[in-house]
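Engineer: Sequence and predicted structure below; questions after.
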Amino acid sequence: MNNNLDYQFGMYAPATDSIIINTGENSVLIIRCKECNSSVTFDDPNDVVYLYRLAKETPLLYAELAMKENGLQDYVDAMNEFN
């Protein structure tokens, strides 16, 4: 996948549990959070809230991490270190 996409706008769509990103030139990228979140191993199942908060508050960062190998896992691990 091209990690040099120009993310112009992104939003979380709760009805589909997806992040929709306008990448310019009339194209969009859709990231399905449930599928991405299922690849993360949680110490506590309630830690999934870290990812839902990230998706809702900073959808572009969620998308960036979701497209990196272990990006979301590293994020959850870091949140567990801080809390």
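Structural biologist: Cool, got the structure. Numbers count the residues shown, from 1 in each chain.
Engineer: switch to C-alpha atoms for all contacts and neighbour counts from now on
Structural biologist: Noted.
Engineer: Nearest residue to the middle of the protein?
Structural biologist: Nearest to the geometric centre of the chain sits Tyr62, at 2.8 Å (CA atoms, centre = their mean).
Engineer: Alongside the first one, take a look at this:
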Amino acid sequence: MNNNLNFMFGMYEPTTDSVIVNTGENSVLVIHCKECNSCVIFEEPNDIVYLYRLAEEAPLTYVKLALKKNGLQDYVDAMNELN
């Protein structure tokens, strides 16, 4: 994956459960949260809320973590440590 993507704008789209990112002129990246979240191992099933809150409140951060190896897993693990 190209690590030099320029994320201009991003938003969570609840009807499709995806984050849609404008990456430049006439270029859009769609990240399907269900697919990305299915790769994460949760200590508790309700821990998935961490990822949905991230996608809704900070969609660009969600996408950057989703594109990084173990990014979403590391995020959930860190949230569990904090809580």
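Structural biologist: In hand now; what should we look at? These numbers come from a predicted model, not from an experiment.
Engineer: where does the TM-score land?
Structural biologist: The TM-score (TM-score structural alignment, normalised by the length of the first structure) is 0.99; 83 aligned residues with a CA RMSD of 0.3 Å.
Engineer: who are the neighbours in contact with the residue nearest to the centre of the first structure?
Structural biologist: Shown in contact with Tyr62 of the first structure (CA atoms under 8 Å, 6 or more residues apart in numbering): 51, 54-55, 72.
Engineer: So which residues of the first structure form strands?
Structural biologist: In the first structure, strands defined by DSSP state E lie at 9-13, 18-24, 27-32, listed in chain order.
Engineer: The helix ranked longest in the first structure: average distance to aligned residues in the second structure?
Structural biologist: Looking across the first structure with DSSP state H, the single longest helix is helix 71-82. Compared with the second structure after fitting, helix 71-82 of the first structure deviates on average by 0.1 Å (mean CA distance after the TM-score superposition for the first structure).
Engineer: In that helix, which residues are buried?
Structural biologist: 71-73, 75-77 (16 or more other CA atoms under 10 Å).
Engineer: Tyr12 of the first structure: which of those is nearest?
Structural biologist: Among the buried residues of helix 71-82 of the first structure, Leu72 lies closest to Tyr12 of the first structure (CA to CA), at 16.0 Å.
Engineer: tell me the contacts of Asp47 of the second structure?
Structural biologist: Residues near Asp47 of the second structure by CA under 8 Å, 6+ apart: Val76.
Engineer: do you know how far it is from Asn26 of the second structure?
Structural biologist: Asp47 of the second structure sits at a distance of 35 Å from Asn26 of the second structure (criterion: CA to CA, to the nearest Å).
Engineer: hmm, back to that, name the member of the contacts of Tyr62 of the first structure that has the highest neighbour count.
Structural biologist: The most crowded member of the contacts of Tyr62 of the first structure, judged by other CA atoms under 10 Å, is Leu72 (25 neighbours).
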